[in-house]
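Enquirer: Sequence first, predicted coordinates after that:
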Amino acid sequence: MGKRVKRAVNEWLTALMVAASLMLVIRVFLFAPYEVHGQSMSPTFEGEELLIVNLLVYDVSEPDYGDIIVFHTKENRDYIKRVIGKPGDRIAVEGGRVIRNGKTLAEPYIKRETFAGTRIKQTMPETVVPEGHLFVLGDNRSNSRDSRDIGAIRESEVVGRADVIVAPPKAFQILFW
């Protein structure tokens, strides 16, 4: 092999190593793929979508109302739900409507119809979201295990915010705008 060929191969290998290293850093520290399982976030997600979760966003900002987050549970599972309440908020559910700090929320993203055999928690007495916690709900209220069942989640359990639906291609959508 000539010097030029060796140098070209060396440059390509170096470029590939740099690219692989960058991809590893991006995957480990910035963004992670997450596959949606189940119907708890329908119609926003119908199940089997592949999302990109921003792992850094909450290192520089706080979760906000309406953010769709991935978080760890005590059952060693990851859930994906929508942020409804932040620390200090008073949350209640009356007749299927969510009331935050005395005001009924307009929630155009939720699925109100019920499914045979599902348990629906249409009423929940007012609760105050503790410091360092979030109150989260699935968009498909009749088929979601969320803060109505597991209580407010610790902010420290939040993995990140779902920013983009990348698959299937027809479902592609940027979520955080």
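Expert: On my side now, so go ahead.
Enquirer: switch to C-alpha atoms for all contacts and neighbour counts from now on
Expert: Will do.
Enquirer: In the protein, which strand is the longest?
Expert: strand 158-167 (DSSP state E).
Enquirer: Next SSE downstream of that one?
Expert: strand 173-174 (DSSP states H and E).
Enquirer: V5: what secondary structure?
Expert: Reduced to three states with DSSP: H, G, I helix; E, B strand; the rest coil, the structure at V5 is helix.
Enquirer: W12 versus that one, what's the distance?
Expert: According to CA to CA, to the nearest Å, V5 stands 11 Å off from W12.
Enquirer: So the residue most central in space within the chain, which state does it fall into?
Expert: Nearest to the geometric centre of the chain sits I69, at 2.5 Å (CA atoms, centre = their mean). Of the three states, I69 takes strand according to three-state DSSP.
Enquirer: dropping in the other structure now:
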Amino acid sequence: MSDTDQGQSFAIEADGDDESNGSTSLAALGRGAKAFFDWALVVVIALVVALGVRTFLFAHFVVEGSSMYSTLETGDRVFVNKVSYRLHEPNRGDVVVLHEIRGTTERDLIKRVIAVGGEEVEMRSCEVRIGGQLLIEPYLDPTVVTPGNCGGDFGPILVPAGTVFVMGDNRAGSQDSRTLGPVLIDDIVGRAFVVFWPRSNWQWL
């Protein structure tokens, strides 16, 4: 083979390397673009899921006012389970967020379920009774709820089916079922189950 042939052969091989390098670069670029779009898709799906979870499963609520003191204080942030009462009826003792009720000054309310449909509730000398039996309420602060500082006696009241009787833990400073009447279960946003902020007030409810 002549020197010229060798030079031509070398030139052809060099051209082949350029094409190979170009193909490799394009392939790498394609893989990078695919990885980017895959991650973008993951982020979009995560956002959609997060939005769906927040919209349909959970919500957060900022406490305003002192009606649930000292269990909850102004500025406390709680997570609310919005599906609990699609699966079962509210239970006595649950802390619930309610839609605005006519006659109150609050947009939303957060209260505690004291009695459920079919139960008879009354209060005498700051003691709540259900069907004549004393209701034990360990969540009450004895320095806040004291004899003569709990809003006065009431009842007995029969709670209709499909409703709950709610009260604030700060009995003397709460607008609740004592004046507004039992609340429709359909007006309950969900069950508040944890205080997540501020960290100093973190607690399960």
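Expert: Ah, there it is. Remember, it's a predicted structure, so these values are computed and weren't measured experimentally.
Enquirer: re earlier: which residue, neighbours along the chain excluded, lies closest to the residue nearest to the centre of the first structure?
Expert: R161 (4.4 Å; CA to CA, 6 or more residues apart in numbering).
Enquirer: quick one on the thing from earlier: give me the buried positions along the longest strand of the first structure.
Expert: V158, V159, G160, R161, A162, D163, V164, I165, V166 (16 or more other CA atoms under 10 Å).
Enquirer: In the second structure, which residue range corresponds to stretch 44-52 of the first structure?
Expert: Here stretch 44-52 of the first structure aligns to the second structure at residues 71-79, judged by TM-score structural alignment.
Enquirer: Over to the matching stretch now: how far is its first residue from its last?
Expert: Using CA to CA, the two ends of stretch 71-79 of the second structure sit 15 Å apart.
Enquirer: Same check on stretch 95-102 of the first structure?
Expert: 15 Å.
Enquirer: What residue in the second structure is paired with the residue nearest to I69 of the first structure?
Expert: Using TM-score structural alignment, R161 of the first structure lines up with R191 in the second structure.
Enquirer: What of V129 of the first structure?
Expert: Mapped onto the second structure by TM-score structural alignment, V129 of the first structure lines up with V159.
Enquirer: Quick one: residues contacting that match.
Expert: A115, V116, G117, G118, E119, E120, V121, F165, P182 (CA atoms under 8 Å, 6 or more residues apart in numbering).
Enquirer: Closest one to D17 of the second structure out of the residues you listed, please.
Expert: Checking the contacts of V159 of the second structure against D17 of the second structure by CA to CA gives V116 as the nearest, at 80.9 Å.
Enquirer: burial measure for that closest one, as a count.
Expert: 26 (other CA atoms under 10 Å).
Enquirer: Starting from E100 of the second structure, give me the distance back to it.
Expert: Using CA to CA, V116 of the second structure is found at 20 Å from E100 of the second structure.
Enquirer: same check, this time on N201 of the second structure
Expert: From N201 of the second structure to E100 of the second structure the distance is 26 Å (CA to CA).
Enquirer: next one: V144 of the second structure
Expert: Counting by CA to CA, the gap from V144 of the second structure to E100 of the second structure is 26 Å.
Enquirer: Could you pull out the buried residues of the match of stretch 44-52 of the first structure?
Expert: Buried residues in stretch 71-79 of the second structure (16+ other CA under 10 Å): T71, L72, E73, D76, R77, V78, F79.
Enquirer: and the end-to-end length of stretch 194-205 of the second structure?
Expert: Terminal residues of stretch 194-205 of the second structure are spaced 5 Å apart (CA to CA).
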